[in-house]
Structures are given as structure tokens and as C-alpha cells.
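>>> pasting a predicted model and its sequence here:
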Amino acid sequence: MAYHDVLLINPPSRQRELYEHLGLGYLAACLRQQGIDVKILNMPHWMAPRALQEVKKYSCKLIGVSIPFQRSAVQAFNFISRLKKEGFVTAHVAVGGIYPSFAYEDILKQFSVVDSVVIGEGEKTIVELAEAVIGDGNWRKISGIAFRENDDIVTTELRPSIEDLDAIPFPERDTLPEVLGKLEHAPVLSSRGCYGRCTFCSVVPFFKKFGTPLRMRSSVNVIEELEFLYNRYGVRNVDFNDANFIGGKGRGFRRAQEIAELILKKNLNIKFGIQCRPNEIDMELFTTLKKAGLSKVFVGIESGSQAMLDRFHKDIAVEDNLKALQTLGKLDLITYMGFITFDDRTTIQEFKENMAFIEQAKKLVPQNRLFYDLGTKLLPLAGTDAEKNMKEKGTLSGNSLRFKYKFNDPKMDLLYSTIKLKEDVSRIGRKLKETDKEWIK
């Protein structure tokens, strides 16, 4: 059995898709900077029995588990529970992420196997927690955690966010070679947060709670990481995982322009994808970005109904959404459209407006370039205004792990179920075709 001071785990997920977990990479970099031995186990695409056997190969003092997606939290906690109940580990177990930072009380009350919850960004907290646990010190004194004490849930002083992102070491890339072998692209995080105020998004409430809602790395720092990936790992495809890569007009536009110009100046022959808001899609800026390698854009359109956009606090008009799609279509960029067709208050009229918008979108972006899920229902994520509003109205039942809500208009239930079923069948069909292709190979 191999020993490591810390095991960082990306647990099995309901999506069962392989990806590189940048958050764990950043934690590992900060731990190794202090001489702490770390092993990253990246297993979101594994079944639980295989993942359990893998963890069994190692002993450690601290296990850090990331819960990146609230929808997969139940699977993650079931996995953690099995680790301890089946005697796989006796180490201190800490969990972290946006969801746990808001739902730490639910987590600590329901899962006795969790010893502590890291609240907020974890780079500094994980180092102090590891040093205390490894040295048998009093880890309950460090900032930025929650834990049980008798029958109470205790939280220590909140730790502010790291304002200078350039000061954080580049993430460790232990799992990148495996990911590149499957997906052929590497993730990069050039900023943290967003300036928007969307009611359904937990990103802004999370970062705002601990400091500035949006922080951006310098263009020079981003290019240094791209060059490292380009030369060390042969990366030619990059996905910027930023919630908002552009970061708004002014400083954000200038930084995006600088990144594009530096990519061209350094002759980095890469393709990359970004996420942004519709109001940031500017023909001049995006023409430069495309020259630098921009090939795909995830844009948070969210709705074709002005009433729903206003309810979501998108601070944008339907016409602006259409203009953004028109620009992306003219630039022939692959477009992933974030779209929330249903929330608890969706009306028949709003549904019709959404359907009409989709038809307009198809005319603006070639269909082989436009991707979206029509059967998307708003999730009342922990920490969001959407969750708060539903709780106040009494329409949200369950807890942060298992919740449900009903539509105000019962007819929406039938519409949602019908569209969701159609998309699920289509998705299964595509997966079967992919499986057949792999079998033939």
C-alpha cells in the first residue's frame, strides 16, 4: 500500500464523463509548494466499485473530495460513505466546492463520514488543514471550515478570496495525459467569477461572499500557462473554463484582446473555446479572437422570452440575444446556447416565445453549428436567489441534495416531460451509435 500525505479525489459522477479537474490541480500545486506529498485520483467516469478498489491501494492522513456539481452530490457522498463504512480509509475527510460552501449544514448533518467542509476557495485552507492533520495539530482552529462539535455545526472565520490570481501557482497536471488521450483538449481557468446577477447561478453569490465577484489573471500570466501546455504536453486544443471569459467591456475586452494578440505573436497554433454573456459578443473583438484560434462559444442566452429574462435578472433584451447569435453565425463559430426553457413560473405564452426564439436562432446560426438542450429546467442551486425565492414561496421541497418543485401551471409538467423524454431518447440513440463505432474499431 503506497502512502501519500493527501489524496485529492474527483469521485464517480452520474454523468460518467472524463475531464481534468482544475480545482484539484490548483490544490495539489499549493500543497506540493509546501512539501506535502499529494496523489490526485480523477475518477468521475468510473463506476463506484472500481473507484473504491483504487482508493484502497493508498494510505494517507487527509482525503480531500471535490463536489463540483450539485446534481452529482448524492453519488459523491454515497461514495465517501462507502469509503469509511467498508473500512477503506480512516483518514480525515474534507469536502469542498461551491455547493458544499453553501450547504455545509445539510452535509454535516446527513453524513457523519465527513469530518470537515472547506468553505470558499481552498488553496490556502487545504494547506493549513493538511499541515494540522498530518502533524496531529488542532485543525479546528484554522479559518475557512465548518465541522461538527457535539450536536452543533461550527464555522470558523471566513477566509477571503485570493485577490491576485497571478500569485497562485499553475495547477498540477497529473491527470492531463489521460484526458488528452480521450478528449484531445486541456482546460484552463483564466478568471474566477462573473459580474452578472443571474438568479439561477451560484457562481456570483459564491465569489461575492468571500471578496470580489470577478477576478482575472493577467494576459501575460495566461499566455505563460498556454505556452507551458503547448510545449510540455503538446496541447493544441484548449477549453477556457471561466464562467465568463470576456469579463465585460473595458478591462475585460482589453484583456481578451491582449490574450488573442499574444497567442498570435507567440505563434501558438491552438484552437480554443470560451464561455461568455451575449452582451459581450462584439464583432471586432470576436474577429480577433477567431484569428487567434477561437472555434466555439458557450453563450448564456437562457431565454427568448423577455419576461423570463427579466425574472432571471439577465439584464439583457431578447434583441441583444438575437444580435449575439447573428454575430456568432457570421463568424461561423460553433455555438453552444445555454437555454432554460422551464422554471417554476413558466407560462404557455413564455413557452411559445421560447419556441419562436429557437426558430429564429436556427436561421442565424447554421444548424450544424448550433447546439442546445430544449428540455432544460431551472435548478434551484444552493446559494442562489432562485433557491431563496422558492423557499420563501414554499414551492421547494426536500433538501439541497434531493429537491423538487412544481410548475405553477400544471400544463407545463406535461410539456416538460414530453420534451425531456424526446431528448433523452435521442441522447441514448447517439450513445448507442458511438458504442457501435467503437465496437467496429
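Great, that's in hand. Numbers count the residues shown, from 1 in each chain.
>>> can we go C-alpha only for contacts and neighbour counts from here?
Fine.
>>> how about the strands in the stretch 151-300 of the chain?
For the stretch 151-300 of the chain, applying DSSP state E, counting those that start in this stretch gives strands covering 152-155, 186-188, 191-193, 214-216, 237-240, 271-276, 294-302.
>>> need these in JSON lines (columns: distance to residue 341).
Output for the strands of the stretch 151-300 of the chain, formatted as JSON lines (distance: least, C-alpha to C-alpha, whole Å):
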{"stretch": "strand 152-155", "distance to residue 341": "38"}
{"stretch": "strand 186-188", "distance to residue 341": "28"}
{"stretch": "strand 191-193", "distance to residue 341": "24"}
{"stretch": "strand 214-216", "distance to residue 341": "27"}
{"stretch": "strand 237-240", "distance to residue 341": "26"}
{"stretch": "strand 271-276", "distance to residue 341": "19"}
{"stretch": "strand 294-302", "distance to residue 341": "8"}
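>>> alright, now check it against this:
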Amino acid sequence: MDVLFIIPPVANNYILDIKWEDHFEFLGVGYILSVLRKDGVEAEVLDAENLSFHSDHIINIILEIKPEILAFSVAKSQAKITKSMIKQIRNKGFDKPIILGGYYPTLAPEEMLDGCNGLNLIVRGEGEHVVSKLIQSLLRNEEFKQIDGISYLENGSCIHNPPSNAITDLDSLPFPSRDTLPLIMAIGGDPYLISSRGCYASCSFCSIKAFYKNNNSIQCRIRSVENIVNEMEMLINKFNIQRCRIFDDNLFMAKKIGRKRVIQLADEILMRKIKIDFEIVCRADDVDEEVFTYLVKAGLKRVVIGLESFNDNSLKYYGKKLKAEDNYKAMKVLDSLGVECVGSYILFNPESTFEEIEIDLNYFYTRLEIDKGINLINCILSTSTVLSIDEGTVLFQNADGNYINDEYVLKDLQLNKLKKISVYISISLETNLLKLVEIEKYYKVYIKNKNETRIREQLNELWYELAKLNLDVFRMFFDQLAGLSATGEFSIEMTDEITSYFYKNLNHHYNRIMQFIERYKIERNIFPRVWFYYFKKANKQYVYEPVSATFHKIGEDVIRVLELLYQEPIPSVEERVLSEDNAAIQALDWVKKQIDDGGFIKEPKTYRMPNENIMKRTIRQIIR
């Protein structure tokens, strides 16, 4: 194998652990794979984040496959585990070139090069053409140090070559490889699609423009609507998709030009009579009733909208160049059109005050009653959102070493206690939250029967109850700490009373979830199962996926990987069975039997309900 791309996990998990965020494709790597394969390079990807692979598994796979070049795509949350893996594989004798790319290595190349022994190269900014040039040079043992857009160590010093040029014609790129899409769809995720690169806004906390400066460009670039819809049709025909996410930095690009383009996109979808639900990303000031009415007609169902806050002071701090009334207006339009809204929020920042937090908290209660169970994971997580001041942002440049990342102390020390409590509350909710997410993923993939509406209603009730509990407990601690800030009086009794209320209702909610699972026979541990079974047919290797009932041709490398992962030979279906006309049915029966017999089951991480006394002690320590 010429090059193996690793998408590392954020943390070490068990196989296919349930995560509360959606599973999604890493299209940056998908685009690079397509370009490399077009250029004749043998390239594969191991998406360890979506598979929730433990780093030990990943290291074993790398050492077994022995690719000529190893590449990692890294976000900031993945940097620590990536450094650790690189150190371990170097210590175990892997001596091939290692390349890093992605947002974090681009914005903090020196930190990655200096702090990661064994790392050879970093590709900054867009990777398609730079990575192809670099990998082909390495494979041919040719000089690579003249390639623009890379950073490397030389004699202990970090060398940063000039930025590479941005790809101006996005239509010239092949569609991204979709190696991981069958798995992602099988566990409840949807395909992603990128129609543009860049954003016209200049939010103080955002690093998009800093990233693209590494390609000598901060301008927005677009694909033609024909090219975008061609990819939609390909996904429908090849993968039988019904939904997709147009996950641009911002679909609208710029005000007038962006709206004209969005209408053209809707026109093209309608003209081709494509039946697909889709999701977009935008700002509040992009929401126009006329434009969005047309988008809904074309299939728009969901909008991820950058709200951040509903108080003007915070919006000014975040460089949004918007007022709270713009957010209210946008949400009113989307609600009137029946579009599901996923707002992104930042509740805490270094300058936050109790008055500002209360404005946002009041809005969370309003959203709770509007949504009534839909998308309430957003409402639950929003109370613990803390502004992260990251490399490449305006706030980072002005921070002078203070308030970096999200572990800083707020200027209001009582409010800083609330920040800590909010994070602790979110951790305590984890067991209930993950159970609901597991049911949601099961519901999305499996539940298609006469009870579907009733199941959906009861599931919404469970979401509503958990979101309401979270907001109520947050409000109680908010009131206590706001009073403490004013009077300086601390009451252990009040703290314990709130904690006991939280503990009691959290356990009651968990029992309701378990009753729901039993009532509707929601199959437990279904998503942590091993999804792949391989067999031979006509002397060729195939993988069988039970969920999609499809077969995929594979090579010997994949067989070794699977056997490494599960520490045992993977059984094969006999050739004589597969040679018959009903081979797929018999293969499925065989797989079901293996599952019924307890084969191929990987137990997920076990989450336990918190202990009341530990909760009380922890919260007392925070408040004191």
C-alpha cells in the first residue's frame, strides 16, 4: 500500500461506541483520496473516529499493513492522541514518512513539529494537490523540500515553505471518495456534500480565514450548481441516499451573490425532479423568508445556524456584526416554515456576566417549548458550551497568552463556578443522553412499522424531560451563585438540596428510558457490533455488511486488519453456499446465526449512573 490515511479518534473508545454527536464523513480526506487515486497512487483510509477504534488497534493495523507513507488528518481535539500514536509506532520500528494535515497542524505547525517526535511533514491548508505532489515525490525518492504549502523540521528548526495556491476551480476536482459512507449510513449518519469553500464573515472566534490564508486566499470559492447536483444524483444512484448535508462553511457565501446562487441550486434540484431532504449551514442574517420558502420546496429540512448568543454584548465580542433581534427574526422565519433548527451557542466567554447568561438561558427555555422533543440534544449541551479561543482566530491574536483554549478562568469568579458546575452536570447526564442517542440511531435505521408515530412521540417526551431537567438544575445553581455573588452567603443545605433533586430526577428519567427500551424491544448493544464479515467467492475476498445486505470486494490487507482487530480468525461462508442463487439470503442467515450464538459482539463502554454523595461533595467543592 502506498499511503494509509488515519482519521484518529478524539479519545480511546471501544468498537463503535455510541457518541452523542452524529457520525459524519471526513470529506477533506475523501477529496485527497480521489485525487491520489486519479494520479495512480494506491491510497486507503482508516476512519478510526467513526469506528471508535482504540489507539492500540490503530497501531497494530499500521504495523501490520506497513504502508509506504502514513498520513493523519488532525483536528485540535485529536492532536494529543495522534502525537501519542506516532511516538508508539516509531518506538515499534515504523520508519516510513509520516505526514499530518488538517486544521490544527495548519494553524499550529510548530507546536506539532516540535512536540511530536517522529513526525516528518505537515501539509498546510487545502491538501488535494499538495499532498499528491508530496506523496509522489516521496514514493519516487525525489526531492520534496521545494513544494509549496509544507512545513518540516531541518536541523532542529521548523521550516515553513511559502503557501500553496488555492484551488480556484472546484469543479475540476473529482468527487470525493466515499469509502466510509456505507458504514456511516449503517449507524445512522448521512452523507455530506461540500458546495463551496470559505466564508464571507469575520467572527472573532473562527479560524476559517486563517486556514485558507495558507493557500494565499481568503476569498470564497464555489462549485457550479450543475456539478453539485451531479454529485447528489451520483449519491442517490450509487448509495440510495434519501438525505444529505450540504456542510459548507456557509452556503450563502456573500449576501446578494450567495442568495442568487442558492436560488439557482434549488432551481436545479427541482428541474431534475430530485427527491432528497437536505441540510445547510448559514448565519442568521442569511435567513430570508422568500429564499428559504424556495429552499423548502426543493427539499430543505434542517438548518445549522450560527446564533452563538441572544445578547448584544456577547455577539459584539464574537465579532458577529449582528444584533440579538437578527437571531430572533431568523428563528421566527425558520419556525414558520417548519424547518428544523440546530442553533450553535456559546454560553460562556471570559467577559460573560450573570445578566448575559440569563438572557440566553431564558431563550433556551423558549426553544425547549417550541421544539418539544425535536433536537433537544442541542438544548442539553448548550448550557455547558464554553468559548474556545483557538489558534488562527482574532481572539487568539489579542489574547497575549491569556484565556487560551477553553480552560481559562472567567473574570467573574462566581460565574466561573457556574461554568464548572454546568460541565459537571453535562457529564452526569451522559448515561441518559447516550441511551437516548442509541435509541435515536436505532430508530433512524430500523423502525419502520405501524407504531412508528407513537414511538416517536414517546421518544420526544424522553428528550423533553431530560432537557427540562438540565435547564431547571442549571437555573437553580444560577440563582444560587448569582445570589452568592451579591451577598457572599453560601448555603451547603441549598447546594445539597439542588443536587438531591438532580440525582432523584436523573434516576427516574433513566428508569423511564429502560422501560421504553423494554416496551418496544429496542435491541441493546446493536451499534457496537462488528459490522463486517468476510468470505471467499471465486477465489476473491469480499466483505458482507448485514445492515445494508451488500457485498464489497476487499484485499488481503483488510483481512489481516480484521483479524488483528478481533484477535481471532474471521470465519468464512463456504464457497458452495455462496455459489447458489440465494447466496445473499443464506449469507445473511449465517451472519444472524453467528450473532444469535454470541459471535462477533463487542461490548460497548459501560456508563454508570452517578453516585449521589459523590455528586454532593463535588458540587460543594466547586461552589466553595
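Here it is on my side, so go on. This structure is a prediction, so every number in the text was calculated from the model and none was measured.
>>> overlay them and tell me the TM-score.
The TM-score (TM-score structural alignment, normalised by the length of structure 1) is 0.92; 430 aligned residues with a C-alpha RMSD of 2.0 Å.
>>> which one, of the strands of the stretch 151-300 of structure 1, ends up nearest to residue 406 of structure 1?
strand 294-302 (19.9 Å; C-alpha to C-alpha).
>>> so the closest one matches what in structure 2?
The alignment of strand 294-302 of structure 1 onto structure 2 (TM-score structural alignment) spans residues 300-308.
>>> could you tell me where stretch 251-269 of structure 1 falls in structure 2?
Aligning stretch 251-269 of structure 1 against structure 2 (TM-score structural alignment) gives residues 257-275.
>>> gap between the matching stretch and the chain center?
Centre-to-centre, stretch 257-275 of structure 2 and its host chain are 27 Å apart (C-alpha atoms, centre = their mean, to the nearest Å).
>>> what of stretch 118-134 of structure 2?
On C-alpha atoms, centre = their mean, the centre of stretch 118-134 of structure 2 falls 23 Å from that of its chain.
>>> quick one: residues in contact with it.
Counting by C-alpha atoms under 8 Å, 6 or more residues apart in numbering, stretch 118-134 of structure 2 makes contact with 28, 31-32, 35-36, 39, 86-87, 90, 97-103, 105-107, 109, 113, 144, 147-153, 163-164, 166, 211-215, all of which sit outside it.
>>> tell me the contacts of whatever residue of structure 1 lines up with residue 33 of structure 2?
Here residue 33 of structure 2 is matched to residue 28 in structure 1, going by TM-score structural alignment. For residue 28 of structure 1, the contact set (C-alpha under 8 Å, 6+ apart) comprises 8, 38, 39, 40, 171, 172.
>>> which residue lines up with the fourth one in structure 2?
Translated: residue 40 of structure 1. Alignment note (TM-score structural alignment): residue 40 of structure 1 maps to residue 45 of structure 2.
>>> before we move on, back to that, for the match of strand 294-302 of structure 1, give me the average deviation versus structure 1.
Superposing on structure 1 and averaging over aligned pairs (mean C-alpha distance after the TM-score superposition for structure 1), stretch 300-308 of structure 2 comes out at 0.7 Å.
>>> how many neighbours does the aligned residue in structure 2 for residue 179 of structure 1 have?
With TM-score structural alignment as the criterion, residue 179 of structure 1 lines up with residue 184 in structure 2. Residues within reach of residue 184 of structure 2, counting by other C-alpha atoms under 10 Å, total 18.
>>> ok, residue 444 of structure 2 next?
15.
>>> pull the distance from the longest helix that structure 1 contains to the chain's centre.
Ranked by residue count and defined by DSSP state H, the top helix of structure 1 is helix 411-440. Helix 411-440 of structure 1 has its C-alpha centroid displaced from the chain centroid by 23 Å (C-alpha atoms, centre = their mean).
>>> if anything else comes up later, I'll come back, but that's it for now.
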